[in-house]
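Peer 1: The amino acid sequence is not available; the structure is as follows:
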């Protein structure tokens, strides 16, 4: 578990699945993804997240607002292994319910996940030298979070996501990187 001033990043609970399915079904939350997810697809994603925790001890943490216990989404670390010039790579990512937007929660939680990624390998860190974050070119809100946590991009790293047709409106992706501070 990770804590910030306002948030708790923790392992998933069974009661997280219904609000997670609701946010994954929200067309506005999912506007930078190919489509909203069904409840079953959302549950499958939660299962994959838990499998990574079981294997590595870290992953996409469920996020609660301290004092309310309200589940607002996830922020954390996930391995990307699809074929691309930068994979395999540990990606930092987030997905929050619409009601949680505009409060700085994504940035606050991403700083905690970023710091975990760079601490030495063990229960308090992943021991990484570099993390990445990717999104479709049109997802300016996520790119703003990437910049706020210190990530940078190079247009030479931009790519077409291999899991989307090249002419899909969301295929054009940007890559942001961050190296561990010296």
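Peer 2: Nice, thanks for sending it over. Note that the coordinates shown come from a computational prediction; the quantities given were computed from them, not determined experimentally.

Peer 1: contacts and neighbour counts: CA atoms only from here.
Peer 2: OK.

Peer 1: Return the set of buried residues in stretch 5-24.
Peer 2: Neighbour counts over stretch 5-24 (16 or more other Cα atoms under 10 Å) mark 7-12, 16-17, 20-24 as buried.

Peer 1: Let's have those residues in JSON lines, adding secondary structure and distance to residue 96.
Peer 2: Below are these laid out as JSON lines (DSSP: H, G, I helix; E, B strand; the rest coil; distance: Cα to Cα, whole Å):
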{"residue": "7", "secondary structure": "strand", "distance to residue 96": "13"}
{"residue": "8", "secondary structure": "strand", "distance to residue 96": "14"}
{"residue": "9", "secondary structure": "strand", "distance to residue 96": "12"}
{"residue": "10", "secondary structure": "strand", "distance to residue 96": "14"}
{"residue": "11", "secondary structure": "coil", "distance to residue 96": "16"}
{"residue": "12", "secondary structure": "coil", "distance to residue 96": "15"}
{"residue": "16", "secondary structure": "helix", "distance to residue 96": "13"}
{"residue": "17", "secondary structure": "helix", "distance to residue 96": "14"}
{"residue": "20", "secondary structure": "helix", "distance to residue 96": "9"}
{"residue": "21", "secondary structure": "helix", "distance to residue 96": "12"}
{"residue": "22", "secondary structure": "helix", "distance to residue 96": "11"}
{"residue": "23", "secondary structure": "helix", "distance to residue 96": "7"}
{"residue": "24", "secondary structure": "helix", "distance to residue 96": "9"}
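
Peer 1: another structure for you, compare them:
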């Protein structure tokens, strides 16, 4: 599944994207809201998990590319939540934009494209997102996308006591998304 927007093309990551993907995942500034940056091997393992998700479900985290310039802008997409929580089973939307491309509206444009795919052809009933409370740009984007805050939770894949274990949860239903597009 390849998705397109006014400025962007979202497509599955390929082997040729590995170096740029790893550079983004290894950038301490890009990864400041995550537990730690990823080395090349961890980035490749993540890319393999994304590819497996695409193979199993037909969607995943897409590579984000500008129409007018070569190179990876970031990744945005949809994944089935891989742990049990009060909001699972569900699908999450997530994004990560390379430092050189931040604050240019790419995350919002790509996230809107991904939501349209999720609630359109994929017919998902709800999509969730989360981030640490300090990641204001991310939770502000969740709000711009029409997602509603739904408290906090502890991310079970992050060790107890870690400062990034506490997450702000946001969610939007297909019906809410449809209403927001009509208004």
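Peer 2: Everything's here; your move. The structure displayed is predicted, hence computed values, not measured ones.

Peer 1: Now the TM-score, please.
Peer 2: Superposed pair, TM-score by TM-score structural alignment, normalised by the length of the first structure: 0.92. Supporting alignment: 175 aligned residues with a Cα RMSD of 1.1 Å.

Peer 1: ok, of the buried residues of stretch 5-24 of the first structure, which one's closest to residue 177 of the first structure?
Peer 2: Residue 177 of the first structure lies nearest to residue 9 out of the buried residues of stretch 5-24 of the first structure, by Cα to Cα, at 22.3 Å.

Peer 1: all helices for the first structure, in order.
Peer 2: Using DSSP state H, the helices found in the first structure span residues 17-25, 39-56, 105-118, 140-148.

Peer 1: Comparing the second one with the second structure, how large is the average distance?
Peer 2: Here helix 39-56 of the first structure, set against the second structure after superposition, deviates by a mean of 0.7 Å using mean Cα distance after the TM-score superposition for the first structure.

Peer 1: So which bits of stretch 63-81 of the first structure are buried?
Peer 2: Buried, per 16+ other Cα under 10 Å, within stretch 63-81 of the first structure: 63-65, 71-78, 80.

Peer 1: ok, so of the residues you listed, who is nearest residue 31 of the first structure?
Peer 2: residue 73 (15.7 Å).

Peer 1: and that closest one, what does it touch?
Peer 2: Residue 73 of the first structure is in contact with 20, 23, 62-64, 94-97, counting by Cα atoms under 8 Å, 6 or more residues apart in numbering.

Peer 1: what do you get for residue 54 of the second structure?
Peer 2: If you count contacts by Cα under 8 Å, 6+ apart, residue 54 of the second structure has them with residue 60.

Peer 1: what range in the second structure does the longest strand anywhere in the first structure sit on?
Peer 2: Using DSSP state E, we find that the single longest strand of the first structure is strand 70-80. Structural correspondence for strand 70-80 of the first structure: residues 71-81 of the second structure, per TM-score structural alignment.

Peer 1: and what of stretch 164-178 of the first structure?
Peer 2: Under TM-score structural alignment, the match for stretch 164-178 of the first structure is residues 158-172.
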